[in-house]
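> kindly generate the corresponding structure for this input.
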Amino acid sequence: MAKKKMGLEDLGGMVFSTNSDFVPDGEQEQEQETPSPHAQNLEAHFSSKGRGGKTVTVIKGFEGREEDLISLGKDLKKKCGVGGSVKDGEIIIQGDVREKVMQLLKEQGYRVKRVGG
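Got it, this is the predicted structure:
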């Protein structure tokens, strides 16, 4: 019987490299640039669903880097004097401060649309 030649399938699909700069094909992400505020269309939502009756203002539609979104969220929370978080590409601000948030965003050059109630 002839010996079977080993292939990548026999190694479990793993490939080892000694190159410290090697990045597999599927893991190369291009750094997304954040468009200017004038090129962004944001939506200001009011919500209380799934939050135990607590009201929040949700800003959706931001395009760009995660760091810029976090920075914008932090700035809005500080200027409104309330808490909140940034999750799944949305800025969540505690309370119904939609009008104040919309005014702050417009002052920074963003186009903001009021959505819902």
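
> make it CA atoms for all contacts and neighbour counts henceforth
Will do.

> longest strand in the protein, please.
strand 41-47 (DSSP state E).

> which elements pack onto that strand?
Strand 41-47 sits against strand 56-60, helix 98-107, strand 111-115, with contacts defined as 3 or more Cα pairs under 8 Å, 6 or more residues apart in numbering; DSSP states H and E.

> again, only this time at 10 Å
Contact analysis of strand 41-47 by 3 or more Cα pairs under 10 Å, 6 or more residues apart in numbering; DSSP states H and E lists strand 56-60, strand 90-94, helix 98-107, strand 111-115 as its packing neighbours.

> one more, so I can put them side by side:
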Amino acid sequence: MKSKLSSLGGLVYSTEAGRMCPACRQPVAQCICKQAVVPVGDGTVRVSRETKGRGGKAVTLVKGLALDAAGLTALGKQLKAACGTGGTVKDGVIEIQGDHVDKVMTALQAASYKVKRAGG
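So this is what the prediction gives:
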């Protein structure tokens, strides 16, 4: 019983271009299907504090920004510098290490965003 290679999901790796995207069959560096469209929100940026799944350590989450990936990364870098701590951008959410809700809200308001505190 031979199965077709195409039914297995297609090309995953090429010695010429490296890792390949299974959806658009382009090299991962040139993938066109993963380019996120700018999310549309209600115009309000929500800032919250969360500890779930982090061993009790608090992180400040910034959600609802209508920016592309490069814009989120740049804003995340500015917020990390303003708080003097580390962080990351995951799935359109900026995560800042530590409880810095007030600092983040102040920095976003100074950048003329409409900000709201979310959660408790």
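
> fetch the TM-score of the aligned pair.
Overlay of the two chains. TM-score (TM-score structural alignment, normalised by the length of structure 1): 0.68; 95 aligned residues with a Cα RMSD of 2.7 Å.

> and the longest strand of structure 1, how far from the chain's centre?
Its chain's C-alpha centre and that of strand 41-47 of structure 1 lie 15 Å apart, by Cα atoms, centre = their mean, to the nearest Å.

> so it matches what in structure 2?
The aligned range for strand 41-47 of structure 1 in structure 2 is 44-50, by TM-score structural alignment.

> buried ones in the matching stretch?
45-50 (16 or more other Cα atoms under 10 Å).

> circling back to that earlier point, closest one to V23 of structure 1 among the helices and strands packed on strand 41-47 of structure 1?
Smallest distance to V23 of structure 1 across these (Cα to Cα): 29.9 Å, for strand 90-94.

> the closest one against structure 2, how far on average?
Following superposition, strand 90-94 of structure 1 is found to deviate from structure 2 by 0.4 Å on average (mean Cα distance after the TM-score superposition for structure 1).

> so how far is that strand off the chain centroid?
Here the centre of strand 90-94 of structure 1 is set off from its chain's centre by 12 Å, with Cα atoms, centre = their mean.

> for stretch 40-53 of structure 2, same thing?
Here the centre of stretch 40-53 of structure 2 is set off from its chain's centre by 12 Å, with Cα atoms, centre = their mean.

> circling back to that earlier point, with structure 1 superposed, average distance for the match of strand 41-47 of structure 1?
When structure 1 is overlaid, stretch 44-50 of structure 2 sits 0.6 Å from its aligned residues on average, using mean Cα distance after the TM-score superposition for structure 1.
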